[in-house]
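>>> Take this sequence and fold it.
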Amino acid sequence: MSQFAEFQHVLQEFSPLLDSYWPYVVGIVLGILTMISGWSFRAYMGGPDCPSEERIDGKTVVITGASSGIGRETALELARRGGHVVLAVKDEEAGNNVAEEIRAMPNGKADVRVVDLSSLKSVRAFAEDLELDQLDILINNAGIAFHPYEKTEEGFEMHFVTNYLGHFLLTHLLLPKLKAAKQGRIINVSAQAHIASEIHLDDLNLEKNFSPLEAFGQSKLALILMARHMGHVLKDTNVTVNAVNPGRVRGTRHMRRSPISSTYIIKLSMQPWMWLLLKNPVQGAQTSVYAAVSTQLEKSTGKYFSDCDVKTPSANAMDDDLAEMLYSKSLLLVQPFVELPEIVTTNE
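All right, here's what the predicted structure looks like:
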C-alpha cells in the first residue's frame, strides 16, 4: 500500500471523530488555555503594583519628562494621591494635556514648567524660575534612547547630558528646597541597561567608541552611582536619594528610534511579543510611585529598587570609588556653565 493510500485509510478511520463536534471543543479548550497562560505570563512580566496605598496630600512633586510614558503615569498617580505635581517638560503642549487630566481630578493640582535637560542653561533657568519654598519629591525621570551621536552646544553627548548630567545639575540646584521639606526625596529613574555598561571617565562623551546602547547604558549607570554617592553625602540630612529601575517598558518615546520601530513590518511583527514581554507605562511607573510615597522608605538612601523592592545592581553600580570619581568630575563639568559657588557637596 502506498503512503498516500495509508494516509487515506487513516483519515477514514478518524472521519467519525472529525465529523463530530469534538475537534471544535478541543480547539476552543486549547485556545482558552493558551489565552489564560498568555495572560498569566503577561501579568508576571508586568511586575507587582505599588504595595503602598499611602497618600502625599500637601506635598509638592517635580517630575521631569512627565508629558508621556512612565513620567506621565507617575504624575497622574501621585496627583491622585494628593500631590501637587510640577510637570517639568520639554514639550509644553504635551505637558498641558497631562496637567488638564490632573486638574480634572478631585482637588487635582498641576503646574507645567518647560525645561530642556540637554541644556545646562535651561536647567539653571528652570530652577531659578521655580517659585517654591520647599520641595518634597524630585523624580529625575526624563530620558532619551537610541539617539544618533550628537553633541550639544555646550559640548556634551546627548544621552549623557539629557539622562544624567542635566539631572545632576537640577538635583543640586533644587537641594536647598528639598532640605526645606520635612523629608525630601530624590528618585533617579535608571534602567536595566546599566548592567551591561560602564563609566568611561576619560571619555564620557564616547567620542572614541560610540554606540547608542552604550551611551544610554552609561547614562543610566551614572544615575545609580549618583544616588549611591549622594546617599552617603546627605546621610545626616533629611534628604534621601535612591535609584529605581522601571523594567523594560513599551509605549514610551524611547521606542521611536529603536530598531524595533525601524520599519512598519518589523514594528507590526513585534507587537505581540512586546505586549507579552514588556511592561506598559502604568506598570513601569509602580516602583517610582513606591519610592515616592512609602513611609517605610523614609530612612532608605543610596539604594536601588526594582519591582518595588530593594535589589542588587551591577558590580559597577556598587563601586563606591567610581561613584565618588564620577561625582567629582560631574561637579567640574557643570560649574563652568552655571557658576554655582554654593553647590552643596558636603553633609553640612
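>>> okay, CA-based contacts and neighbour counts for the rest of this
Will do.
>>> Check for me that Pro176 belongs to a helix.
Yes - according to DSSP: H, G, I helix; E, B strand; the rest coil, Pro176 belongs to a helix.
>>> now the strands: where do they sit in the stretch 1-150 of the chain?
Taking DSSP state E, counting those that start in this stretch to define them, one finds strands in the stretch 1-150 of the chain at 60-64, 84-89, 109-114, 137-140.
>>> Helix or strand next in line after the shortest one, which one?
Sequence-wise, the next helix or strand downstream of strand 137-140 (DSSP states H and E) is helix 158-159.
>>> Spatially, what comes nearest to Asn140 if we skip its sequence neighbours?
Nearest residue to Asn140, sequence neighbours excluded (CA to CA, 6 or more residues apart in numbering): Asn188, at 4.9 Å.
>>> Quick check: the one you found is in a helix.
No - Asn188: not assigned to a helix; according to three-state DSSP it is strand.
>>> want to put them side by side, so please do this one too:
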Amino acid sequence: MDNPFPQDPLTSSWWPYIIGLVVAVVTCIRSYMGGQDCPTAERIDGKRVIITGSSSGMGYQTALQLASRGGEIMLACRDMTGANTAAKRITRKVKDAKIIVKKIDLSSLHSIHQFVETLDWESVDILINNAGIAFCPFEKTEEGFEQHFVSNYLGHFLLTHLLLPKLEAAPNARVINVSSQAHMAGDINLSDLNRETNYTAREAFGQSKLALVLMAREMAKRMKGSTVTVNALNPGLVRSTRHMRRSPLSSSIIIKFAVYPWMWLLMKNPAQGAQTSIYLSVAPELSDVTGRYFSDCQAVDPSQCAQDENLAADLYEKSCQLVNIKPLPKSKSE
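Now for the predicted structure:
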C-alpha cells in the first residue's frame, strides 16, 4: 500500500541544513572581515575637506560619506575624467552636495606647488592624504624620485606642509594619512630612499606606507599645542581598488578565477575600507588626538619601526631637504 504521507525530499535530506550552515558561516566571515563601521553620525556641515586620489575606490567612498555629512569636498586627483565622473555620481546621490574637482599629480612636486598656489580656500579643515600606487616597476619621475616613494609619501609630505597656513587658519584642522598594514613589513633606508639597490615593488610600497606613519608621528610632535592634528590609519585589506590592477593576483584570468572568490570573502570593499578615514575626519572625541595610528576606528600600536622616534626625526629632516622646505621647529619639550 502506498504511503499516504510521502516525505518531502528536502526534509529527508541534509543538504538544506548544509547549505544553510555554509551561508551562515560565509555571512559571519564577511561581517567580521568587513571591520568596524564609523561609530558616530557626527556631521561636518560647512567644513572644507581635501581628499587626494578620490575619483574611485576608498577615496571616492570617503568623499561620498563626508559629502553626505555636510562637508564641502575637493576631489584632488590626477585623473580629471575620473574625478569629474565621481563628482557627478556624488551629486546624484547626495542632495545639495558641495563638490569641487581640482587637478594634482602627487608624483610631481611642481604640480603640488601649483595646486596650493591656485587654491582659493582661505582655510582647510580636513586633509586626507589618500592617493597611492602599488606594484609598479622601478621608475623615476622627472624630478628623480621613485614612483611609490613620491606618489604615496613625499608628495603628501610636501602638500601637507604647503597647506599648513590654511590648516592652521581652521579652528581644529585634521591631517589624515592613509597608510597600510604593509607598513609592518616596511623599512626605511635613508641613504637609498629610491631603493635603487635590489628594488622590489613590495618593499618600495611598504617603505612609503611606513613613512606616512612616521610623518604623522613626527609632525604631531613638532606641532604640539597647535590647532592641527596629524594621524595615520590602516584601512585594512581592500579589494576593487586601482592597486589591484598591477597586483600578481590580476596577472591572468586563471589566477583571477581562483583567487577572486577568496578576495570577496576575506577582503573589505571600498566603503568598508573608508570607515576609519571617515571616523578620523568626524569624531569629536579625536579633536585633540594626534600622532596616533588607527585601525578599524580604534587607536592601535603600529610596527616597532614606526615607533622609532629617531628614525621619524631623521626621515622628516631628510624629506624637508628633498622637497626644499624649511623644517618645522622641534618641540621645546624634547
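>>> aligned partner of Phe115 of structure 2 in structure 1?
By TM-score structural alignment, Phe115 of structure 2 lines up with Phe126 in structure 1.
>>> roughly how far apart are its match and Lys90 of structure 1?
Note on Phe126 of structure 1: its distance to Lys90 of structure 1, by CA to CA, to the nearest Å, is 11 Å.
>>> Now for these two: what residues contact both?
Common neighbours of Phe126 of structure 1 and Lys90, using CA atoms under 8 Å, 6 or more residues apart in numbering, are 114-115.
>>> so stretch 216-227 of structure 2 aligns onto which residues of structure 1?
Aligned by TM-score structural alignment, stretch 216-227 of structure 2 falls on residues 227-238 of structure 1.
>>> So what touches that stretch?
Contacts of stretch 227-238 of structure 1 with the rest of the structure, by CA under 8 Å, 6+ apart, involve 179, 181-184, 187-188, 240-243, 301-303, 318, 320, 323-324, 327, 345-347.
>>> Return the distance of it from the chain's centre.
Chain-centre distance of stretch 227-238 of structure 1: 21 Å, with CA atoms, centre = their mean, to the nearest Å.
>>> Stretch 161-170 of structure 1 too?
Distance, stretch centre to chain centre, for stretch 161-170 of structure 1: 14 Å (CA atoms, centre = their mean).
>>> now do stretch 267-287 of structure 2
Put simply, stretch 267-287 of structure 2 sits 10 Å off its chain's centre (CA atoms, centre = their mean).
>>> got a list of what the match of Phe115 of structure 2 touches?
Listed by CA under 8 Å, 6+ apart, the contact set of Phe126 of structure 1 reads 113-115.
>>> From Thr171 of structure 1, how far out is it?
To Thr171 of structure 1, Phe126 of structure 1 is 12 Å away according to CA to CA.
>>> Now check structure 1 for the residue matching Val124 of structure 2.
Aligned by TM-score structural alignment, Val124 of structure 2 pairs with Leu135 of structure 1.
>>> residue contacts, its match?
Contacts for Leu135 of structure 1 (CA under 8 Å, 6+ apart) come out as 59-62, 174, 177-181, 184.
>>> Just the buried residues out of the contacts of stretch 227-238 of structure 1, in PyMOL syntax.
Selection of buried members from the contacts of stretch 227-238 of structure 1 for PyMOL, criterion 16 or more other CA atoms under 10 Å:
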select buried, resi 179+181+183+184+187+188+240+241+242+243+301+302+303+318+323+324+327
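>>> need the strands for the stretch 151-300 of structure 2, in chain order.
Ranges of strands within the stretch 151-300 of structure 2 are 173-178, 228-234, 293-295, 298-300, based on DSSP E, counting those that start in this stretch.
>>> how about a markdown table for the ones you listed, with distance to Arg92 of structure 2 added?
Converted to a markdown table, the strands of the stretch 151-300 of structure 2 look like this (distance: least, CA to CA, whole Å):
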| stretch | distance to Arg92 of structure 2 |
| --- | --- |
| strand 173-178 | 27 |
| strand 228-234 | 29 |
| strand 293-295 | 31 |
| strand 298-300 | 32 |
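>>> ok, Leu10 of structure 2 touching Ile19?
No - judged on CA atoms under 8 Å, Leu10 of structure 2 makes no contact with Ile19 at a distance of 11.6 Å.
>>> And Glu42 of structure 2? What does it align with in structure 1?
That one, Glu42 of structure 2, aligns with Glu54 by TM-score structural alignment.
>>> How about the contacts made by its match?
81, 293-295.
>>> Inside helices: which ones of those residues?
Among the contacts of Glu54 of structure 1, the members falling in helices (DSSP state H) are Val293.
>>> What's the match for Ala97 of structure 2 in structure 1?
Under TM-score structural alignment, Ala97 of structure 2 pairs with Gly108 in structure 1.
>>> What number of residues are in the vicinity of its match?
Here the number of neighbours of Gly108 of structure 1 (other CA atoms under 10 Å) works out to 20.
>>> Let me know whether it touches Arg81 as I believe.
No - Gly108 of structure 1 is beyond contact range of Arg81, at 9.3 Å (criterion: CA under 8 Å).
>>> Could you tell me which of the contacts of Phe126 of structure 1 remain contacts in structure 2?
For the contacts of Phe126 of structure 1, the aligned pairs still in contact in structure 2 (both residues aligned by TM-score structural alignment, their matches' CA atoms under 8 Å) are 113-115.
>>> which residues touch the equivalent of Asn269 of structure 2 over in structure 1?
Aligned counterpart of Asn269 of structure 2 in structure 1: Asn280 (TM-score structural alignment). Contact analysis of Asn280 of structure 1 by CA under 8 Å, 6+ apart lists 46, 249-251.
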